[in-house]
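J.: sequence unknown, structure follows:
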């Protein structure tokens, strides 16, 4: 009987559900009686009593663009949930199946650009689409339906909970009882609809330090999520074919209607739409200029610096034949920076300094940029000021300097101008160009460290720390991407001519894949380096560093500051040479190459001479000397433990001495840093190969010189002696680790094994020493040689952050 009763109940429920779905729906006007209507792209109603958004849908099977964003963030640079963070853009459409309304994303990675409907269908059915959400029609009228969009709008579309969990910062889940629509920024316009929601995530029993440091209560994190729906651009945009020499970002897809004799993968550059009013004119106004809006919450004098720097791009558009085609304005008070209609430059605050970045919302079908969106971290400018402070030690009288005469503020603001231009450049479609520094700072898309010299009096000179204005390479890039050619022009030929001109002038372009990896093999592409010759600039940087350290003291900080804060300023000055060390080290085992195309006249690879590599090695080995690594005693004596209330942070030197300042740990990280590049597995493997092919600088030669300049160098006294011993042990760590590293080729391991054997023989010859500290040092090294697999490079104290820190990149 129980089974029969249960079956009856189930049949009744099915029948009831079917009849409920099948019954006639109320009209939209009946369902929304008394509700406030928002007319626009996707009309919607606000039900204040229920806290619901009712969405009216009449655009079925018609594609539009959707993306989410984060207008109010978490404030932790490491987690990365910044104010202004953009989600991925999606081409979507509403599909009606009975009362079900599906929000579907077609798969534009795979296409068939043909008029043959069957051929198109074959491709569409071969690859998955994605159903983003399912709604149920609650009312219907004149071909329109009404759905409750509240659950969709309150879903975690930006992946907030997963992001926090992925960073091991706690387990959180959305609490709808503490979430609600944010009507202030929920608006409708003819071509776009904007919705915003206040969302609270609860949990936090296992909250990590990154969360605890920014949240007022770790058990509840309240942020805001924004949803943008907008009409796709019209068809009056012509995609431009991607050229790897141009420095533009690209979209790509597979076109299965392509003839077998042609490439199936298609590439187009990413750019804004821009057309001349008169394409025949050498210089013309734009039909519609590109306008960026600066965050109106940016204070002075930063606001003026950012406005000026971003506006530099008009110089590039002028070079491309446009008049006033790129403009920068202050965001109006009544405008929402998340609104899809605005290109914006946001001034974003975090608890720690971190990366700035330029992102874009694009049309995935064509590569057209719909919205440029820049995020500038507000603490970056303070780090530049700190570097200048350490270089100048300017507080002789202890007081705060007049802003009008403050050289440190001037340098920091100049850097902000460059930063604004750099990040806007990304939102115009451009990649990084890390080879620009050797061409007299030819691109703002490089990463610039301050260019500092010693003047004729031997004083630190900051007057040319950062370049002003757009570089020559940037002008060619914008011309390539945005030139509006007159009708009848052979576009491919015209674009090649632009790149050929840049090549003829010796302008280079290499990007992240050539510069970021420790084992990269370009002698020109480096992050944060300066100068035409990395070796010469390393020598200059060391001279500037020495001058700054010799002047370092009480005058480096203002009167009334804790003396322990000298360490904050010392870190970037002691490590001031780090980027030029990296650039010089990467010359060793390198090949000068280009993104050459067949027939363009460029030489794909040019061998780097042994002489050039040797000069680089000589300069890098100098940074391992005890003279370079030992912090002067006068500085050490000035730095006490931090007082109560001033907690240590990751911007300081790592320590092995508790709260006491640790000059040995500082030297340890500074010695380990160049060795990470010199003895990088890929580099050493190339050195073996290049020596065999064209008598390049060989690995065995480099290791012999490394041992000669460290283990076999004359021994010093005092703290410098302990620094020297420590550096020798670090060299041994790298040698031992490399000798058993299977990422290298066999000859690298063989050469390292021989170097260790030779070093052991040298150590044995020194064991008759009467100096007990030296004897202990030698005995320890021999013991370590017995077990190479135990040598872990990661055990060395890592260098304090130099570049912006966190999970994203500029």
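T.: Happy to help now that I have it. The structure displayed is predicted, hence computed values, not measured ones.
J.: C-alpha from now on. contacts and neighbour counts both.
T.: Will do.
J.: Can you name the residues that contact the closest residue to residue 441 other than its chain neighbours?
T.: What sits nearest to residue 441 in space, not counting adjacent residues and going by Cα to Cα, 6 or more residues apart in numbering, is residue 471, at 6.6 Å. The contact partners of residue 471, taken as Cα atoms under 8 Å, 6 or more residues apart in numbering, are 441, 442, 443, 444.
J.: so, if you compare the residues you listed, which one comes nearest to residue 480?
T.: Distances from residue 480 to these, taken as Cα to Cα, are shortest for residue 443 (14.7 Å).
J.: this is the comparison structure:
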């Protein structure tokens, strides 16, 4: 390659680790870099990464020079000369641009270093103007769990970072060098109402005397050029057909925006190279653990222009959707249509998932409020929708089979230039920062929920859960399965309502907001608190979920067997404090805490305690949690399930009070409210009163730790 030129450098993992927890999946990408080459002695050429986030600001050479010299660049590699003013780019391939060492260090809990002696450049290939260097990067990784060491008592075994008996792992990285795109692309500043992804921020110091320097740019392909996504030929036929159908839904939106023939998804042409860095690709990725699918983009870091999209669909997470459908539908009864119903749910999810991740590749952000729209956005995180037909659950339309109005709006706004607001999308949208956590303040942002108004949807999910639990039997797993799969299916039913309950809990102490700038929003109507009546209705809907009858393990379910013949335990079982026996108490604790945890989150209690008014919401929130616990424990029924519910609620309340994130005034208000409650009238039990006395004294001891609820995401 010639020296003295600007290059865009990108890196992609083309041979991954197979552990989602590390993030080193096939298809993972590194940062988008602008690099400049310069002589480095008589026989070398340095490849220097520019600081595009802070440097390069201005329109005159003097302005750009001042910005460049104010912030450091980074020399990535010194490459040998190749004659005629060119250089050999191969050493650049050995630079860990995907951050593999850092990711492995986080997983291993200790520093991880590359082993230069075992790393090598595999190939240097040319794809038109793009040079691609594939390298095998080898790292020495200490084993967190030795093969013969005892496995964790609670939870699944640790998957190894390295294959036995080695202590090294090798990740294949492809580094690409391409010339900057031709002029003519118009950068687009992020509009809060567009639904575009905020992936790139640059600083404009040439106008800092007029406005703040940071400018967030939307990521998008250059309008007017065809956008083609190519599918991994490793996809099974059924998967490929679903991904083709789901991904090509975007073609309808481009056509409606006046851009026909601009978008398509197609199989990899015969003889073509899937790793050609000029292609937008959809990888079919395998892992040892369940993790996220991703839609990633490689950009021009100066403008936000998408040069390549890399989508990975994880095969392992589809197992979770299949298991959920099996748990709800109990299809293996010998009837001809049972397994087909499960296959239909999985195919519908794959269609939705393909559209979702390709949407990220197009530059679109999540919309976690679209469950309130007439048709949900494919950029939402949906749960499969089941209904009850007679006494049995069915899945007639588990996922929407079309784009929603918000999806059409995103394409028209980002690619077609339309500014028209989308119909039927109020509240318009809520993205990650305001929706991901259980204690988020936004009342509209919820993940893994079925479409509809939250309280009505919760009632719908609870009806499905009740019907599915009544029908629970070995018919929830394929014949010949490992017996532990029964517990993994029961867990999905026991906690089927968890995400829907969180969506309802977000109404308590919640707000509704509009994404807009100060020109269109200001303070008037930008943030609206949820009314007290709606909050009290939410608490009334959640209160029954904390009753022993709702969380009790049905008699026909227990006991559930563990793994057969010494097979390893799999993720997706309840925590155990009963050695190898099924832990019914853990199942009750989990069902209680997935509701009580979000309700009693310190941030939510802070918001409720500071709300103006008569504190009716705070009183009711504590009545259905701590007050309910004291009532259950004070009755001294001797019923193990009732005792477990009471102590779990009280421990959750105690944990919240001990959390430093809880304001002191909220802590005092909570303690005083519970102490003044009516549930004490019939409580003579000494253990309950002693515990409460300790709480009132602010008991500096740490409360008993609650087992973490089993993971629920992703679906």
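T.: In hand now; what should we look at? The model shown is predicted, which means the values in this text are computed figures rather than measured ones.
J.: And the contacts of the helix or strand containing residue 618 of structure 1?
T.: Taking DSSP states H and E as the criterion, residue 618 of structure 1 maps to helix 610-622. Contacts made with helix 610-622 of structure 1 from outside it, assessed by Cα under 8 Å, 6+ apart, are listed as 535, 538-539, 581, 584-585, 587-589, 628, 674, 695-697, 702, 706, 709.
J.: Please, a PyMOL command that selects the buried ones among the residues you listed?
T.: What follows is the PyMOL syntax selecting those of the contacts of helix 610-622 of structure 1 that are buried according to 16 or more other Cα atoms under 10 Å:
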select buried, resi 535+538+539+581+584+585+587+588+589+628+674+696+697+702+706+709
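J.: Identify the residue of structure 2 aligned to residue 465 of structure 1.
T.: The equivalent of residue 465 of structure 1 in structure 2 is residue 398 (alignment by TM-score structural alignment).
J.: count of neighbours near its match?
T.: For residue 398 of structure 2, the count of nearby residues is 21 (other Cα atoms under 10 Å).
J.: Quick check: it vs residue 404 of structure 2, distance?
T.: Between residue 398 of structure 2 and residue 404 of structure 2 the distance, using Cα to Cα, to the nearest Å, works out to 15 Å.
J.: ok, now residue 381 of structure 2?
T.: If you measure residue 381 of structure 2 against residue 404 of structure 2 using Cα to Cα, the figure is 13 Å.
J.: same check, this time on residue 133 of structure 2
T.: Using Cα to Cα, one obtains 41 Å as the distance from residue 133 of structure 2 to residue 404 of structure 2.
J.: Check residue 113 of structure 2 too.
T.: In terms of Cα to Cα, residue 113 of structure 2 sits 47 Å off from residue 404 of structure 2.
J.: Figure out the helix or strand that the match of residue 465 of structure 1 lives in.
T.: Residue 398 of structure 2 is located outside every helix and strand, with elements delineated by DSSP H and E.
J.: Tell me if I'm right that it and residue 352 touch.
T.: No: Residue 398 of structure 2 sits out of contact with residue 352 when judged by Cα atoms under 8 Å, with a separation of 10.3 Å.
J.: ranges for the helices of the stretch 1-150 of structure 2?
T.: Taking DSSP state H, counting those that start in this stretch as the criterion, the stretch 1-150 of structure 2 contains helices spanning 61-70, 100-108.
J.: Which part of structure 1 matches the shortest one?
T.: If I follow you right, that is helix 100-108 of structure 2. Mapped onto structure 1 using TM-score structural alignment, helix 100-108 of structure 2 spans residues 160-168.
J.: Buried residues in the matching stretch, which are they?
T.: Buried positions in stretch 160-168 of structure 1, judged by neighbour count with 16+ other Cα under 10 Å: 160, 161, 163, 164, 165, 168.
J.: Also stretch 44-64 of structure 1?
T.: Per 16+ other Cα under 10 Å, stretch 44-64 of structure 1 contains these buried residues: 44-47, 52-59, 63-64.
J.: okay, how far is it across stretch 473-483 of structure 2, tip to tip?
T.: Taking Cα to Cα, the span from the opening residue of stretch 473-483 of structure 2 to its closing residue is 11 Å.
J.: same question, stretch 471-486 of structure 2
T.: With Cα to Cα as the measure, the first residue of stretch 471-486 of structure 2 is 13 Å from its last.
J.: quick one: stretch 652-662 of structure 1 aligns where in structure 2?
T.: Counting by TM-score structural alignment, stretch 652-662 of structure 1 sits on residues 573-583 of structure 2.
J.: Compute the distance from the centre of that stretch to the centre of its chain.
T.: Once both centres are worked out by Cα atoms, centre = their mean, to the nearest Å, stretch 573-583 of structure 2 turns out to sit 28 Å from its chain's centre.
J.: repeat for stretch 200-217 of structure 2
T.: So, by Cα atoms, centre = their mean, the centroid of stretch 200-217 of structure 2 is 30 Å from its chain's centroid.
J.: what's next to it, contact-wise?
T.: Residues external to stretch 200-217 of structure 2 that are found in contact with it (Cα under 8 Å, 6+ apart): 52-55, 57-59, 63, 67, 187-190, 198-199, 218-219, 301-304.
J.: Put the buried members of those residues into a PyMOL selection.
T.: Typed into PyMOL, the line below selects the buried ones among the contacts of stretch 200-217 of structure 2, using 16+ other Cα under 10 Å:
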select buried, resi 52+53+54+55+57+58+67+188+189+190+198+199+218+219+301+302+303+304
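J.: What segments of the stretch 101-250 of structure 2 are strands?
T.: 113-114, 120-127, 130-140, 168-178, 198-203, 214-218, 227-231 (DSSP state E, counting those that start in this stretch).
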